[in-house]
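Enquirer: got a predicted structure plus its sequence, pasted below:
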Amino acid sequence: MWKNLASVLEGEIVRLEPLARRHEKGLFEAAQDRRIWRWMPCDASESGERFHAWLEEALAASSAGTEVAFATVDAGTVEPVGSTRYLALRPEHRGLEIGWTWLAPAHWRTGANVEAKLLMLEHAFERLGCVRVEFKTDSRNEISRAALAALPAQFEGIFRKHMLVRGGERRDSAYYSIIDDEWPEVRENLGRRIDAIRKEEAR
């Protein structure tokens, strides 16, 4: 098994902290815009009870060692602004998935998601020794698919009728991946994008 999988990952825009109950209040406040949950398996903004259930499910998966959930924290205000996870952990094959990612809309297009991806990918490839990191999203989620393509992650195809989602609907999932051979290019691209965002904000 991997050691230090649930580490604090420090960036200049965000820091990723292993999810804990102390994050619940701040995350619930950050999660109120229903656009966040449009493509998620559940809508955790519906009530405090529903959000608590989402949090407990994430903590249980982390405790069981099947996933590692993080709170995405604004590095300036130290307030929780979203969450993300490692899941589909396959240490024997040196692979994992990044998913369950969401951010409060105020932090969209700020570099928060770009830096969070950089931190998670860097940890996966350079510390855990992964050779493959994968992502999946609803095939209709054009924003997520564009963000994955911009990493750039390689589009691998559509899993048809892959998951049963809210309302009894069958979802087709679009799969993407980054492998270790591609990581240097991806790291350089993400670094350039973060630098460009900082320069724009400094104007």
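Expert: Structure received. Numbering: from 1, shown residues only.
Enquirer: alpha carbons only for contacts and neighbour counts from here, please
Expert: Fine.
Enquirer: in the protein, which spans are helices?
Expert: For the chain, helices defined by DSSP state H occupy the ranges 24-30, 48-64, 112-122, 142-149, 183-202.
Enquirer: with respect to Ala6, which of the ones you listed lies nearest?
Expert: helix 48-64 (8.7 Å; C-alpha to C-alpha).
Enquirer: this is the comparison structure:
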Amino acid sequence: MAATPPWLTPVTLQGTTVTLRPLQPADRDALLLAASDGELWKLWFTSVPSADTIDAYLSKAFADRDAGVSLPFTVVDNATGEVVGSTRLCNADVVNHRVEIGYTWYAKRCQRTATNTECKLLLLTHAFENRDAIAVEFRTNWHNHASRQAIARLGAKQDGVLRNHQKMPNGGYRDTVVFSILNHEWPSVKQALSSRLL
């Protein structure tokens, strides 16, 4: 009897502006170059890799992928072929078909452009229409107001706040804001996201 394939399997998702392709070890230097646009690792409430943390960042991404709970992507600008960021389907609950979109960051020049909208449209379409997800979560630091606003603009609803949820590198604790989109909400969210890309 053949083994059941993992719920999350590597896939390339291509849009008009960007392509999400499986993260590869060879992307290391290109990711660092993208993160240097805005020195994104200096934002204390994010987990953007720096030269000091890139190897641990990639090791974690590949370990979670191999465990079947994460699908890490490299974000590529279609017009230039340049790597402009990274994102993941992560923390998958395989039994209940729930997954989170996280670890998302883009070079500063791509922020507040069509990049994020199309990335989220591609990931949500894959989760709901190809993986039959019942819910897709988004989580962010309480202090990351830009991220919270961007998630709300996608059409996600805030579920609550997990207080003292994760230990931070500085020894403090992060309060995590949890948002979600449910499968029955997806058609209207998809229509709204698609209209923003016209």
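Expert: Right, received. Where do you want to start? Not measured: the values here are computed from a predicted model.
Enquirer: after superposition, what is the TM-score?
Expert: Once superposed, chain against chain, the TM-score is 0.91 (TM-score structural alignment, normalised by the length of structure 2); 192 aligned residues with a C-alpha RMSD of 1.5 Å.
Enquirer: quick revisit: comparing the helices of structure 1, which comes out most buried?
Expert: Highest mean neighbour count among the helices of structure 1 (mean count of other C-alpha atoms under 10 Å): helix 112-122, with a mean of 21.
Enquirer: in structure 2, point out the residues matching it.
Expert: Mapping helix 112-122 of structure 1 onto structure 2 (TM-score structural alignment) gives residues 115-125.
Enquirer: in CSV, list the helices of structure 1 along with distance to Thr77 of structure 1.
Expert: CSV is the format used below for these (distance: least, C-alpha to C-alpha, whole Å):
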stretch, distance to Thr77 of structure 1
helix 24-30, 12
helix 48-64, 22
helix 112-122, 13
helix 142-149, 25
helix 183-202, 17
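Enquirer: ok, back up a step: and the match of helix 112-122 of structure 1, how far out from the chain's middle?
Expert: 9 Å (C-alpha atoms, centre = their mean, to the nearest Å).
Enquirer: how many neighbours does the equivalent of Pro10 of structure 2 over in structure 1 have?
Expert: Matched to structure 1 by TM-score structural alignment, Pro10 of structure 2 sits across from Ala6. Residues near Ala6 of structure 1, counting by other C-alpha atoms under 10 Å, number 19.
Enquirer: before we move on, what about the one 4 residues further on?
Expert: The tally of other residues near Glu10 of structure 1 (other C-alpha under 10 Å) stands at 15.
Enquirer: surely the match of Pro10 of structure 2 and Val68 touch.
Expert: Yes: at 6.2 Å, Ala6 of structure 1 and Val68 qualify as touching, with contact defined as C-alpha atoms under 8 Å.
Enquirer: which residues are in contact with each of those two?
Expert: Shared contacts of Ala6 of structure 1 and Val68 (C-alpha atoms under 8 Å, 6 or more residues apart in numbering): Pro18.
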